[in-house]
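[1] build me a structure from this.
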Amino acid sequence: MSGFRYRSYVDGPDPLRPPFDVRSAVDALGRAVLAGASPTRALRDLLRRGIRGVRGLDELLRHVRERKEQLRSQGRLDGTLAQARRLLDQAVGQERAVLFPDPSDEARLRERELDDLPADPAAAIRRLAGYQWRSPDARQTFTQLQELLRREILDAQFRGMRQAMARGTPEELQRVRAMLDALHGMLDADDRGEHTQADFERFMAEFGDFFPDRPRTLDELVDVLACRSAAMQRLFDSLPPEQRAELLALSAQVMRDAGLADAVQRLGERLRARRPDLVWSGGVAVDGDAELGLGDATTAVAELADLAELEEALGQGYAGARLDDIDTAALQRVLGRSAAEDVARLRALERELRDRGYLSGSRDRVQLTPKAVRALGEVALRDVLSGAGRRPGTHDTREGGPAGELTGASRPWRFGDEQPLDAVRTAINAVRRGASSEGRLRLRPEDMEVAETERRDAAAVCLLVDLSYSMVQRGLWGVAKQTALALHTLVSTRFPQDAVYVIGFNDHARVLAPRELAELSPEPVQGTNLHHALLLAGRHVDRHPEFEPVVLVVTDGEPTAHLEEDGLPYFSYPPSPRTTELTLAEVDRMTRRGARMTVFSLADDPRLEEFVTALVARNGGRALRPVADQLGSFVVRDLLAQRSRW
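    The predicted structure follows:
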């Protein structure tokens, strides 16, 4: 039998991870929009919060900042330089310990040579490179120093070189030279347009252990090396001038001794030319007690550069920001694969919302589609009905009346139905179920269907919603918007024979279509022009003379504006007598149309109470004082109660 091998799945997102719930995302968008947020802001906030099982941008940003602070306090950047000085002092001390007991002139000459060593570690190491050590311990310490510098400096230039140069043998150095020659060969071929993926794969097959990031193309390899080289430059810029000069001298000496100086310098120039967009200068603030080796310090600086870019991309605070700006490869290096998957799933969520027809427009100006507006209306209605409760006589029904016109549709019969029986469909159901053994057709209750009929009662519903800035200041904007959209959805879906108008008013009034209502944002406009709103409501009622008129008014203040004869609004506070006179005149016209008005007062204002009292006395309607967060349920219950009395 052939064997099977199992290993961790690394090729993309986890296929067993549960899919995200688009419906819950739409509900979350809907509630944000109903609370007054624009669609653009609602989508941005959703991506920041995330959804169930997927971390949002804010949480990922918090982890990035925490990691940034960890790196900044990880240790000192001059760790390799400090280690080199200690090993150098240790080697010299060990040699002196052997020379001191020796009374010969040679010993004194050697001591003089040690006394004359330069203060610069690089120059001292260069001077001692040809020194004949008398102390075996000193010779071993100096060899350890040379190996340390070779490993750390090469590891700073090429991440992973520390492991490849574990022994520091001539064969290992020769392999590094061969890698650099092959790399330059690929770059030369790429400059001529002759490089192929097969060339890169052969290169990685031979030298892949030098590159633990496992780049898949030459461009990815260039990016890895360029980021590393830029980080090393920034590390040098972070050191004090004296330490920088010492470390640069050590690096140059190690590269010369290894025979790599020309190849590495040329590579650095080519990397900078290919990626001039990287930050190639400027120090970073890193401090701590631990001494970081040059390779680890370069890795820390490179990671800090990644974190700085990720912090900006995850913040999405700049013009034209998109989720595609987030480097998921860098995010995976910093926070792990799950973080990269979360960003990928947020991208998929945004794409799914567009593909399923909920959102349109650009990222900077997101627009709701008609499908999204319907979904928002369902969200608003569901939230409102959840708090509406049940009252005797205030029930709604989807069924048609028994005396209405036939619609041509039918449905299964239920106990208590008064609609006429659809004999044809009932018989067909019995035939499909099968005849009895005697060959006779026997009817069962589950075979029966009744004919759908139209309802004869219909209403011209007008909801007048105050949109003045005082509603925003009192925190009533969101609940008023939710109420309007919920009522529109209720009438459109459960009473499709009705004609519904939602009219918003501040200094002037306007009819709001569902999409306009969903995307409505607060306006810093003064004025409560109920006069204009009643004019528009009256025209709606007049267009449907055979319908039962229903007029609902939601406001937090007395009228302070009216429409002049030239069609322009006039605002005055305190209200002018002319405003009150014209508004009450429209109330009288609405009364003559047979419309009894219900006014929902949302503020404890004596002037508003005085006006509403006068309105109700002239119209014969009702005045209610609902709790603000229960406005929607009050409005819906009032409409259902009126319908139940027809």
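[2] when you work out contacts or count neighbours from here on, use the C-alpha atoms and nothing else.
    Fine.
[3] what strand or helix carries the residue lying closest to residue 218 once chain neighbours are set aside?
    Sequence neighbours aside, residue 200 is the residue nearest to residue 218 in space, at 6.4 Å (criterion: C-alpha to C-alpha, 6 or more residues apart in numbering). Element membership for residue 200, per DSSP states H and E: helix 197-207.
[4] in that helix, what counts as buried?
    199, 200, 203, 204, 207 (16 or more other C-alpha atoms under 10 Å).
[5] what residues does that helix touch?
    Here helix 197-207 makes contact (C-alpha atoms under 8 Å, 6 or more residues apart in numbering) with 179, 182, 183, 186, 217, 218.
[6] check these and tell me the two furthest apart.
    Farthest apart among the contacts of helix 197-207 by C-alpha to C-alpha are 179 and 217. That separation is 15.9 Å.
[7] okay, now the nearest residue to residue 602 once chain neighbours are set aside: neighbour count?
    Using C-alpha to C-alpha, 6+ apart and skipping the chain neighbours, the partner closest in space to residue 602 is residue 556 (4.6 Å). Counted with other C-alpha atoms under 10 Å, the neighbours of residue 556 add up to 22.
[8] hang on, residue 556 packs against residue 599?
    No - applying C-alpha atoms under 8 Å, one finds residue 556 not in contact with residue 599, separated by 10.2 Å.
[9] show me what stretch 452-460 is in contact with.
    399-411, 419, 495, 497-501, 540-541, 544, 547-550, 646.
[10] nope, stretch 255-264 is what I meant
    Identification of contacts with stretch 255-264 by C-alpha under 8 Å, 6+ apart yields 173, 177, 180, 181, 252.
[11] how about the last one: what's its closest non-neighbour residue?
    Here the nearest residue to residue 252 in space, its sequence neighbours aside, is residue 261; by C-alpha to C-alpha, 6+ apart that works out to 6.9 Å.
[12] any idea how far the helix or strand containing residue 93 is from the chain center?
    Element membership for residue 93, per DSSP H and E: helix 79-99. Helix 79-99 sits 54 Å away from the centroid of its parent chain (C-alpha atoms, centre = their mean, to the nearest Å).
[13] just stretch 525-540 next, same as before
    Offset of stretch 525-540 from its chain centre (C-alpha atoms, centre = their mean): 40 Å.
[14] please identify the buried residues of that stretch?
    In stretch 525-540, counting by 16+ other C-alpha under 10 Å, buried: 526-538, 540.
[15] one more to line up against the first:
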Amino acid sequence: MSNYRYGAYDDGPDPLAPPYDVREALDEMGERILGGDNPRDALRDLLRRGWRDRRGLEDLMRRVRERSRELRNAGRLDGMLDQARELLDEALEAERGALFPDPSDDARLAEAELDSLPRDTARAIRQLADYNWRSPEARQRFEELRDLLRREVLDSQFKGMKQALENPDPAAMQRVKDMLAELRQMLDADTRGEHTQQDFDDFMANYGDMFPDNPANLEELVDSLVRRMMAAERLLDSLSDEQREELANLMAQAMEDAGLAAELSALGDALRARRPELGRPQRGVRMSGGQPLGLGDATTAVADLADLADLESALGQEYPGASLEDVDEEAVRRALGRQAVDDLQALRRLERELQRQGYLTNDGGNLELTPKAVRRLGDTALRQVFAGLESGMRGGDHDRHDAGQAGDLTGSTREWVFGDEQPIDVPATVRSALLRSAAENGGSSSVRLTAGDFRVAETERRSAAAVCLLVDLSYSMALRGTWAVAKQTALALHALLRTKYPQDAIQVVGFSNYARELHETELAGLGWDMVQGTNLHHALMIAGRHLDKHPEHDPVVLIVTDGEPTAHLMRDGRAWFDWPPAPETIELTLAEVDKMTRRHAALNIFMLADDERLAAFVDNVAKRNGGRVLRATPERLGEYVVSDFLRTRGARRQR
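    Reported below is the predicted structural model:
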């Protein structure tokens, strides 16, 4: 057992953790969808806020911005120029100190040569390349400067090269030259289609210490090099014209001194041939820190800032066709650590599971709720309604003890007769056949079923209702903030009938200037109508046809509105709107109310606005029809409608 170690699992998400309950995530989305958002916006809002204990995109973006601010305050991009000038000044000061005591003409000529050096650091270094230094200290400082430039320039192209060349060694520099040559040969071979993974593995075996990113193949290596080169170009674009020219000259001089200018130029050409984005104008960055940065560190900072900007854009998901799959996990890991990657993966799984489990469909980037999702939202709405109802209000399940398929089993069976709707009792049917066969065939083992053998299970039959829910779709519903709860109520009623009263026939009718039947699958994403008119007349006509199709069902009509009728349907099928309501509108609407009364359908009206004209109208309806008027607050509309429906069913069964 000494080879085993037990402890907390810290290398990513717990592989034994239960999967996300995406149904609860859908419920959160449903609140936004019922309020008028489309499914994509609702999902994006959920991903922005986060889910359960997982941080959302907003939090990840906030941390990315904080990291960007830290980098911008970390130092100055022109630090390489300051370091080079400082070392050069130290070398010149030491050399002048050695020349001053010497009275010879050679010393005065040397001083004159030093005095005539150009102010440009790169040109001064080039002019001093063949200078015969008198001071050993000055010579040492000048060589330190040249070595620093070589290491920093290489580090700006190959991250980590500065550390690899910490000690000046001709063999180490030769190894760099060999690496550049083999890298270019490998790129050329890949262009000809001759490169293999084994070639790359052999290259990394020889020079892997020069690439701390540890790329797995040639493409990953090219990505790393291109990222570094683009950062170097962006760094130059971030400097002033004078600084840019001076730094470019310093870099060129350093590579010439190291004998690497030709190899680096050839490598740059090869990379540009593969990645055309290299060489294009880059947007500069601003860094306001006081600490001067070396060229390699400055390039790393610029590269990190570019990655953070791309990462923030990907996390923002503001571009067309945005997807969490666009977010680079490696960039998240570099910027924010492993925990942030776990959060991102959890959000991705949530997005995928919503589609895999059949709650969302993606049609060309357009997310839509599936019928399964709409049913879930209805079930959730119904649970919320029942959570607010008192236990005594959950009546309505008044059964009738005559035969029927929809009721509960009584435990008794009887012989099947033509027209029976009850379920077949299979064990009782087989037993009847066995007994009959034994009696007829003297104990024969063969059994044949006949019509007389079938037995049905007796059930308690429940009454069926034809339910009409008429919902106001006018723009005033949205202005008063009642539109979302109206849709939620319709979904809850659908769910109630689907689960508890499957024998009932429900119809939801939405009305504004016109009325139309609304199916359950379109309710969640339905928007209000930005038109004038509350055409209850047309809605009652459609509801009446539904009741007439189910004459054997008990009629239940529920109306949800926040305004009096202001429109009616004319003989030619067009809607007529007028406010205050035209007398003809009121007359035609009341005529449909009277038809409902003759159908023995009581109209229960839920008022969502405290309006005198509306109150007068619904009171008139109640007197003519015998229905009830309920003043419902929006937040409790679902409770009122469902409880009234249950009360109405119960009352009708007791008649």
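[16] let me see the TM-score of these two.
    Put the two chains on top of each other and the TM-score (TM-score structural alignment, normalised by the length of structure 1) is 0.89; 613 aligned residues with a C-alpha RMSD of 2.7 Å.
[17] out of the contacts of helix 197-207 of structure 1, which one sits closest to residue 468 of structure 1?
    Set against residue 468 of structure 1, the nearest of those by C-alpha to C-alpha is residue 217 (60.0 Å).
[18] tell me the spacing between the closest one and residue 274 of structure 1.
    Using C-alpha to C-alpha, to the nearest Å, residue 217 of structure 1 is found at 15 Å from residue 274 of structure 1.
[19] go on, residue 457 of structure 1?
    Distance from residue 457 of structure 1 to residue 274 of structure 1, by C-alpha to C-alpha: 75 Å.
[20] likewise residue 606 of structure 1?
    On the measure of C-alpha to C-alpha, residue 606 of structure 1 and residue 274 of structure 1 end up 73 Å apart.
[21] try residue 156 of structure 1
    Distance from residue 156 of structure 1 to residue 274 of structure 1, by C-alpha to C-alpha: 20 Å.
[22] go on, residue 631 of structure 1?
    With distances taken as C-alpha to C-alpha, residue 631 of structure 1 is found 62 Å from residue 274 of structure 1.
[23] also residue 173 of structure 1?
    27 Å.
[24] neighbour-wise, which of these two wins?
    Each of residue 173 of structure 1 and residue 274 has its neighbours counted (other C-alpha under 10 Å); residue 173 has more, 18 against 14.
[25] ok, and the closest non-adjacent residue to that one?
    Residue nearest to residue 173 of structure 1 in three dimensions, not counting chain neighbours: residue 258, with 6.8 Å by C-alpha to C-alpha, 6+ apart.
[26] one more: residue 232 of structure 2?
    residue 299 (5.5 Å).
[27] surely that neighbour and residue 236 touch.
    No - checked against C-alpha under 8 Å, the pair residue 299 of structure 2 and residue 236 is beyond contact range at 9.5 Å.
[28] comparing those two, which residue is more hemmed in?
    residue 299 (28 against 22).
[29] post-alignment, the helix or strand hosting that one versus structure 1, mean distance?
    Per DSSP H and E, residue 299 of structure 2 falls inside helix 295-316. Mean deviation of helix 295-316 of structure 2 relative to structure 1 after superposition (mean C-alpha distance after the TM-score superposition for structure 1): 1.7 Å.
[30] returning to what we had before: what lines up with the residue nearest to residue 173 of structure 1 in structure 2?
    Counting by TM-score structural alignment, residue 258 of structure 1 corresponds to residue 258 in structure 2.
[31] what's the neighbour count on that match?
    18.
[32] now it: how far from residue 247 of structure 2?
    Distance from residue 258 of structure 2 to residue 247 of structure 2, by C-alpha to C-alpha: 17 Å.
[33] again with residue 283 of structure 2
    18 Å.
[34] which one's more surrounded, these two?
    Between residue 283 of structure 2 and residue 247, counted using other C-alpha under 10 Å, residue 247 has the larger neighbour count: 22 against 11.
[35] excluding chain neighbours, what is closest to the more buried one?
    Residue 247 of structure 2 sits nearest to residue 81 (C-alpha to C-alpha, 6+ apart), 6.7 Å away.
[36] pretty sure that neighbour is touching residue 245, no?
    No - Residue 81 of structure 2 is not in contact with residue 245 according to C-alpha under 8 Å; the separation is 11.0 Å.
[37] which of the two has more neighbours?
    residue 81 (21 against 14).
[38] next up, the contacts around the more buried one.
    Neighbours of residue 81 of structure 2 in contact, by C-alpha under 8 Å, 6+ apart: 121, 243, 246, 247.
[39] buried set for the particular helix or strand that has the third one in it?
    Applying DSSP H and E as the criterion places residue 246 of structure 2 in helix 241-258. Neighbour-count burial for helix 241-258 of structure 2 flags 243-244, 246-247, 249-255, 257-258 (criterion: 16+ other C-alpha under 10 Å).
[40] reformat those residues as JSON lines; add distance to residue 127 of structure 2.
    Putting the buried residues of helix 241-258 of structure 2 into JSON lines (distance: C-alpha to C-alpha, whole Å) gives the following:
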{"residue": "243", "distance to residue 127 of structure 2": "19"}
{"residue": "244", "distance to residue 127 of structure 2": "20"}
{"residue": "246", "distance to residue 127 of structure 2": "15"}
{"residue": "247", "distance to residue 127 of structure 2": "16"}
{"residue": "249", "distance to residue 127 of structure 2": "13"}
{"residue": "250", "distance to residue 127 of structure 2": "12"}
{"residue": "251", "distance to residue 127 of structure 2": "15"}
{"residue": "252", "distance to residue 127 of structure 2": "14"}
{"residue": "253", "distance to residue 127 of structure 2": "11"}
{"residue": "254", "distance to residue 127 of structure 2": "13"}
{"residue": "255", "distance to residue 127 of structure 2": "16"}
{"residue": "257", "distance to residue 127 of structure 2": "12"}
{"residue": "258", "distance to residue 127 of structure 2": "16"}
